[in-house]
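*Asks:* here is my input, please return the structure:
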Amino acid sequence: MSQNAGQQLISARAGEGEHNVQSRGSHIKRTIPLTPPQDIFSTPPRKLRTPDYDRLLPQRSPNPVHDLQMQIATEESSKKRKISVIEEEAQQEEEGRLYRAVVGQAMMPLRETTDDIIRRLNSTPTKSPKRLLSFSTPTKQHNNFFDSPVKNSYNSSPLPLEAQMILTSPRKSPRYISRSPYKVLDAPDLQDDFYLNLVDWSSTNVLGVGLGTCVYLWNAVTAKVVKLCDMSGGHSNTDNSENVTSISWMPTGSQIAVGTAQGPVEIWDVHKNERVRTMKGHTQRVGALAVNSHNVHTFSSGSRDRFIYHRDIRDPNDHFMKLTGHKQEVCGLKWNPEGTQLASGGNDNKLFIWDRTNDVFLHKFPHHTAAVKAISWSPHTHGLLASGGGSHDKKIRFWNTTTGDVLGCYDTDSQVCNLAWSRHANELVSTHGYSQNQIILWQYPSMEQLAVLKGHTLRVLYLSVSPDGENIVTGAGDETLRFWNVFNNGKKEKKRMTVFDIRSQIR
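*Replies:* Predicted coordinates for the structure are as follows:
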């Protein structure tokens, strides 16, 4: 604002104030004298009139004594009027303070009472220099309102105002998660063994299942079932010495690795329905297999003999690296999404982190108090690993494998058999046994339970995620495979549940 404009604004406001004084019936105009004081011996004019301008000119009077008496009386009357005007302005200013206090509390709720506000306002000078368009620091917002219709004293509801605001505020529609499986497959001879891994879903939407001594393939698109191999060679198996103990698809989906109870690992071509090669090294059952998704020809195997082997199906040697660290059976193996670190869990309650180029572990986590089979890497956060403990531990723990820090621990009150992260959201699904026999969907990192899925009658030992990342399949000691639509982002599953024996559908 320019200087002239400011002077005009001040003059206009002075004029408005002057008009207000006259409107109250006063015939005397409050002005600031711009000339020296009047001469008391001046001669008064013959005709007196009330000036209607700001500048007063001195005039002479023929009777000085009378003029002096009139001037004294006029000054006393003027003083009284000035005092009354000041008192009126003070009252108006006080009312203005009270009004600003009330409006201020309504607009920006304060914790102060009305008396506190008036006392604070009264502590400031009555007349303080004001600046046009001056800047001020915003006051901190508080909770209480003064004489407001939304104050709890005026609240007709038994709920406090905060609760009503939560109830009436707009919220996101609840996510739909089906609590029932959309498909159930009977899987006879599916072993009830915590240390094995017998179910895996390929990138080509084919499910591989190890049943006894055989491996079966179920096509999720056509629902056709194929028997891939039989380790017993057709004769009866009474001591489980030829059972399948683990399976894992290669990244291309054309080959599958099969771990056996005797120790060898076989590679099968599913299109030709024939064995490609047998890779030896382990002397006891191979319960864990893990494929490195960044190298379609390499995978790792863990065994009851406590060793871990890195293998390449193109290499004529059975393995190119041997990892030693576990004191008991290796039952959990998973490569991270980048293919740079391998996590291994064992029956010795230990969790190890290995670098792909080194046979010495990077980190050793001894925090679990039971076997560590459930292992899953987050696809959303680099270096975030989740692990679950067995029946004497019952906890899901989170780790930063880059720094080696412990990120959190959550007690599930049940044996943790498997873990898998959602690819679409920061969610984690876990399968449980002993006292629960259920599947739980968690929100990470709050660990809020989004859904609890029930249906299995025995502990849920096996878990795999579909290639589109929306469905999971679980296997249990009740010899059934159940398909759940849990990572669907709220879309309703329209498929009808079907139940049939996986072996009876062989074509």
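
*Asks:* contacts, neighbours, all on C-alpha from now
*Replies:* Will do.

*Asks:* you'd agree residue 394 is up against residue 409?
*Replies:* No. Applying CA atoms under 8 Å, one finds residue 394 not in contact with residue 409, separated by 10.3 Å.

*Asks:* where along the stretch 1-150 of the chain do the helices fall?
*Replies:* 3-23, 64-107, 114-122 (DSSP state H, counting those that start in this stretch).

*Asks:* residue 394 and residue 409: which has the busier surroundings?
*Replies:* More crowded of residue 394 and residue 409, by other CA atoms under 10 Å: residue 394, with 23 against 16.

*Asks:* who are the contact partners of that one?
*Replies:* Residues near residue 394 by CA atoms under 8 Å, 6 or more residues apart in numbering: 388, 411, 412, 413, 414, 415, 416.

*Asks:* to compare against the first, here's the next sequence to fold:
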Amino acid sequence: MRGPKKGDVVKRRLVKLVVNFLFYFRTDEEEPIGALLLEQCRVEREDNLTFSIIFLDEAERKYQFECDSEEQCGEWIDSIIKASYEFMRKNIIFYRTEIHKLTGKDPLEQYGISDETRFQRERSHGHAAMDQDYESRLLRQINIQNENASPVKVVRALTPTSSPLSSPSKHGDRFIPSRAGANWSVNFHRINEIEKSHNQNRKTKDGTTDSSKADGLAYSALLKNELLGAGIEKVQDPQSEDRRLLPSSPAKRSLFSYSVSTKRALSEEDGNTVSPYSLSPVSSNSQKLLRSPRKPTRKISKIPFKVLDAPELQDDFYLNLVDWSSLNVLSVGLGTCVYLWSACTSQVTRLCDLSVEGDSVTSVGWSERGNLVAVGTHKGYVQIWDAAAGKKLSVLEGHTARVGALAWNADQLSSGSRDRVILQRDIRAPPLQSERRLQGHRQEVCGLKWSTDHQLLASGGNDNKLLVWNHSSVLPVQQYTEHLAAVKAIAWSPHQHGLLASGGGTADRCIRFWNTLTGQPLQCTDTGSQVCNLAWSKHTNELVSTHGYSQNQILVWKYPSLTQVAKLTGHSYRVLYLAMSPDGEAIVTGAGDETLRFWNVFSKMRSTKESVSVLNLFTRIR
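*Replies:* Presented below is the predicted three-dimensional model:
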């Protein structure tokens, strides 16, 4: 709703009504600044589009709201009246208060509620009075969560012996009744889904935030069980849907929806595993919640575990100067030289120096077996080197300009050049006999990747095109032109056959997903910055992207939800180079700041299948 047009009222807009809690927001903010408990209040219609709420303990303050239509105004009034009289004030647990500015008294005193009786709970449904220490911990957690989540804070000592957690309050006084043991007939309903932001960077959650969020979900579920009788017995994954702790999430989402719960909470007589003689201060559902297995929180370190100097590492978007072999050796092209760094021994060796030939390195690529290194040069040559012997085996000609992209397919090597040509050659045969020329790009070829089944080759160029080739044709079998900038970042999914991901440059900033089996586009997400590289995790359905202008960050994505798992920063220049370790757990990134940074981003998932003994009589046909 919009705020009121005139009058001395509190300018708020309503967003949702959950049970009998009315959350109100400022018109210029997205987060709620308070919540009103709709009990002991009076609702009046001001005109066709406006209604007001007055609380008995705040007679001098009127909360006025303007609706978009007369029908909507009536719907709000009916729902608020229903919420006001749906529940009786029982088992009061005080949430926050403020001394009345005019009378100087506690507003709750008019209801006969004192500090001694404020936290008393009825001994009903088999529940004993709340333990004072346990109560203090709960209330302390309420205060901590409110400080992190919303401006509503405890402003007064909650018990005579509690710690003075206080801060000034600008709003009226409300308190929350305890619903312990009650069987609610009204479900929590999600009214409006959270809209996805175009800038996905705002949704990035680091490991610390994920851990705190998971803890907050557990505390929230525990509080709902103890205070509201929600009956939650399991906390779901914090990275799943937005409202994870709600008892129900109906498919039909009307503005106001009240329904009878179809899932009854387990009572004390339903034969649960909790002992009736338990001395725990919490209910049986809360005990099950605390005992339920908890999925370990995904934590990704924001700090690289190793940083190496890489002098003369070029800041050129169209080059590919870093690759990691299957034998755990890193190759890096620095100026006119290629260096090898062993991840096992941390030893560095210089493989070759092209300064004698007046040439420089523009790309490097390891063979699948990890014994050969292909080196593309500025003059258009492709050199094949034996890494172990440090010996040059052959020099492949055919390009007339620099070779910026290399891709191995068994013993076949594909090379892309500024001359707009892709050459495919078998290094075991004479070059001219095995050469295939693929011509489809109109500008420099800057990205090449073979599919995991070795049947399709994807190429990206400075002409904003993404082409897909096969073995039997010299013409592309598929052509995608949706990108608005150069396509260098290309990655085939190892988990889904035919799934291809690609990223565009500064003018595009998007990561797109394609079904190469049907030729149809699947998804697209705007990253907000130049996409330099893409790589899929070998073990999970996630991928990592590196970016340039203007944020120079590294992002980890979950597919197909495209939610950001982590955001890594540290490079001061564009993150132009990316390679993955052979075990699939670590990545190395390179940038024009002349550093190589190593990150642990992917976890190696262990198989959940039980090992079966060969001696088992039931696993063999007799």
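
*Asks:* got a TM-score for the pair?
*Replies:* TM-score for the superposed chains, counting by TM-score structural alignment, normalised by the length of the first structure: 0.63, backed by 337 aligned residues with a CA RMSD of 2.5 Å.

*Asks:* related to what we said a few turns ago, out of the helices of the stretch 1-150 of the first structure, which is closest to residue 322 of the first structure?
*Replies:* In terms of CA to CA, the element of these nearest to residue 322 of the first structure is helix 64-107, at 70.9 Å.

*Asks:* what range in the second structure matches that closest one?
*Replies:* Helix 64-107 of the first structure lines up with nothing in the second structure when matched by TM-score structural alignment.

*Asks:* what's the counterpart of residue 426 of the first structure in the second structure?
*Replies:* Using TM-score structural alignment, residue 426 of the first structure lines up with residue 541 in the second structure.

*Asks:* now its match. Nearest residue, chain neighbours left out?
*Replies:* Leaving aside its chain neighbours, residue 541 of the second structure sits nearest to residue 559 (5.7 Å; criterion: CA to CA, 6 or more residues apart in numbering).

*Asks:* list the contacts of the aligned residue in the first structure for that neighbour.
*Replies:* Superposed on the first structure with TM-score structural alignment, residue 559 of the second structure falls opposite residue 444. Residue 444 of the first structure is in contact with 426, 427, 428, counting by CA under 8 Å, 6+ apart.

*Asks:* the first one touches residue 447, doesn't it?
*Replies:* In other words, residue 426 of the first structure. No. Under the criterion of CA under 8 Å, residue 426 of the first structure is not in contact with residue 447, lying 10.4 Å apart.

*Asks:* burial of residue 417 of the second structure, as a residue count?
*Replies:* For residue 417 of the second structure, using other CA under 10 Å, the count is 30.

*Asks:* what number of residues lie near residue 121 of the first structure?
*Replies:* Residue 121 of the first structure has 16 nearby residues by other CA under 10 Å.

*Asks:* distance of the nearest residue in space to it that is not next to it in sequence relative to residue 122 of the first structure?
*Replies:* Of all residues not flanking residue 121 of the first structure in the chain, residue 97 sits nearest, at 7.0 Å (CA to CA, 6+ apart). Using CA to CA, to the nearest Å, residue 97 of the first structure is found at 9 Å from residue 122 of the first structure.

*Asks:* ok, and the closest non-adjacent residue to the residue mapped onto residue 224 of the first structure from the second structure?
*Replies:* Aligned by TM-score structural alignment, residue 224 of the first structure pairs with residue 347 of the second structure. If the residues on either side of it in the chain are set aside, residue 347 of the second structure comes closest to residue 341, at 5.7 Å by CA to CA, 6+ apart.

*Asks:* again, but for residue 454 of the first structure
*Replies:* Nearest non-adjacent residue to residue 454 of the first structure, counting by CA to CA, 6+ apart: residue 438, 5.0 Å away.

*Asks:* higher neighbour count, residue 97 and residue 122 of the first structure?
*Replies:* residue 97 (16 against 12).

*Asks:* residue 442 of the second structure -> the first structure?
*Replies:* Using TM-score structural alignment, the equivalent of residue 442 of the second structure in the first structure is residue 327.

*Asks:* how about residue 479 of the second structure?
*Replies:* Match for residue 479 of the second structure (TM-score structural alignment): residue 364.

*Asks:* count the neighbours of that match for me.
*Replies:* There are 16 residues near residue 364 of the first structure, going by other CA under 10 Å.

*Asks:* and it, what element?
*Replies:* For residue 364 of the first structure, the host element (DSSP states H and E) is strand 361-365.

*Asks:* just the endpoints, please. Distance across stretch 473-486 of the first structure?
*Replies:* 10 Å.

*Asks:* so it matches what in the second structure?
*Replies:* The aligned range for stretch 473-486 of the first structure in the second structure is 588-601, by TM-score structural alignment.
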